[in-house]
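Trainee: Got a predicted model here, sequence first, then my questions.
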Amino acid sequence: MAENADKYTYRVTWSEEDAEHVGLCVEFPSLSWLAASPEAALKGIRKLVAEVVCDMAENGEQVPEPLSTKHFSGKFMVRVPPEVHRQLAMEAAEAHVSLNRLASAKLSQ
């Protein structure tokens, strides 16, 4: 199961507060790893995630599915206030496109 740890989504960023690089994993938001270099932060968070995945598997816990292996349908619902819905519908009509196409274009920007 630890081999799946390589399929998770990792990111390294600078933490001004800690004055170090911090390694993060999207699928495990409670985990982080601080290090002096970005390479060490990435290595640390990957090792930590692999250990946590092994522990979870050994204890029969549900291990998060990596985002990289999930299937996304391309559909999701967003609720907006009626005034926003009306404004978007008018904007789509004026542009001669569907509301869906207008929203997709705005989200892609």
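Mentor: Yep, that arrived.

Trainee: Could you use CA atoms for every contact and neighbour count after this?
Mentor: Fine.

Trainee: What's the local residue count around Ala103?
Mentor: Using other C-alpha atoms under 10 Å, Ala103 is surrounded by 13 other residues.

Trainee: what about versus this one:
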Amino acid sequence: MSTTTMIDTARYSFRVTWSAEDEEFVATCVEFPSLSWLASTPEAALMGLRELVDEVVADMRETGEDIPEPLSTRHYSGKFQLRLGEDLHRRLAIEAAEQHVSLNQYVTRKLAAAP
């Protein structure tokens, strides 16, 4: 992404979970996997990390580094290639045929149903 493009850091993919090891909530950001923030409440963890991400993005902008585009604003074509072994390919093709759907439809349904 261009360093001159303004990034709305609120659009990054934040997550807050409980850390049993730290006995605190930990906030993480998918686009910045090396950053995290610990706090006693989920709200404080998220607020701390959002402020840190704002600072990091500002520093990156000042030094001319490429700033990650938020996953939420990226364009996805809906296509990707997958390499798999011949045996698995055959098994999936058979299962798709048994359900009277294309291999693509069958695999898409399986992926959508995965936990």
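Mentor: Cool, the structure landed. These numbers were taken from a predicted model, which means no experiment stands behind them.

Trainee: care to give me the TM-score?
Mentor: Laid over one another, the chains give 0.96 as their TM-score (TM-score structural alignment, normalised by the length of the first structure), with 109 aligned residues with a C-alpha RMSD of 1.2 Å.

Trainee: where's the closest residue to Ile7 of the second structure other than its chain neighbours relative to Ser19 of the second structure, distance?
Mentor: The shortest distance from Ile7 of the second structure to any non-neighbouring residue, by C-alpha to C-alpha, 6 or more residues apart in numbering, is to Glu69 (7.4 Å). Going from Glu69 of the second structure to Ser19 of the second structure by C-alpha to C-alpha, to the nearest Å gives 27 Å.

Trainee: And the residue nearest to Ile7 of the second structure, what's its match in the first structure?
Mentor: Using TM-score structural alignment, the partner of Glu69 of the second structure in the first structure is Glu65.

Trainee: burial of Glu61 of the first structure, as a residue count?
Mentor: Counted with other C-alpha under 10 Å, the neighbours of Glu61 of the first structure add up to 11.

Trainee: Shouldn't Glu69 of the second structure be within a strand?
Mentor: No. Using DSSP: H, G, I helix; E, B strand; the rest coil, the assignment for Glu69 of the second structure is coil, not a strand.

Trainee: count of residues packed around it?
Mentor: Around Glu69 of the second structure there are 18 residues (other C-alpha under 10 Å).

Trainee: correct me, but it touches Thr5?
Mentor: No. Here Glu69 of the second structure does not reach Thr5: they are 9.6 Å apart, not a contact under C-alpha atoms under 8 Å.

Trainee: Now do the same contact list for the residue nearest to the spatial centre of the second structure.
Mentor: Closest residue to the average C-alpha location of the second structure: Val30 at 5.0 Å, with C-alpha atoms, centre = their mean. Going by C-alpha atoms under 8 Å, 6 or more residues apart in numbering, Val30 of the second structure touches Tyr12, Ser13, Phe14.

Trainee: now with 7 Å?
Mentor: Ser13, Phe14 (C-alpha atoms under 7 Å, 6 or more residues apart in numbering).

Trainee: Would you map the helices across the first structure?
Mentor: Ranges of helices within the first structure are 38-58, 82-95, 99-108, based on DSSP state H.

Trainee: To what extent does the last one diverge from the second structure after superposition?
Mentor: Superposing on the second structure places helix 99-108 of the first structure at an average distance of 0.2 Å from its equivalents, by mean C-alpha distance after the TM-score superposition for the first structure.

Trainee: do the same with the first one
Mentor: Comparison of helix 38-58 of the first structure with the second structure after fitting gives an average deviation of 0.4 Å (mean C-alpha distance after the TM-score superposition for the first structure).
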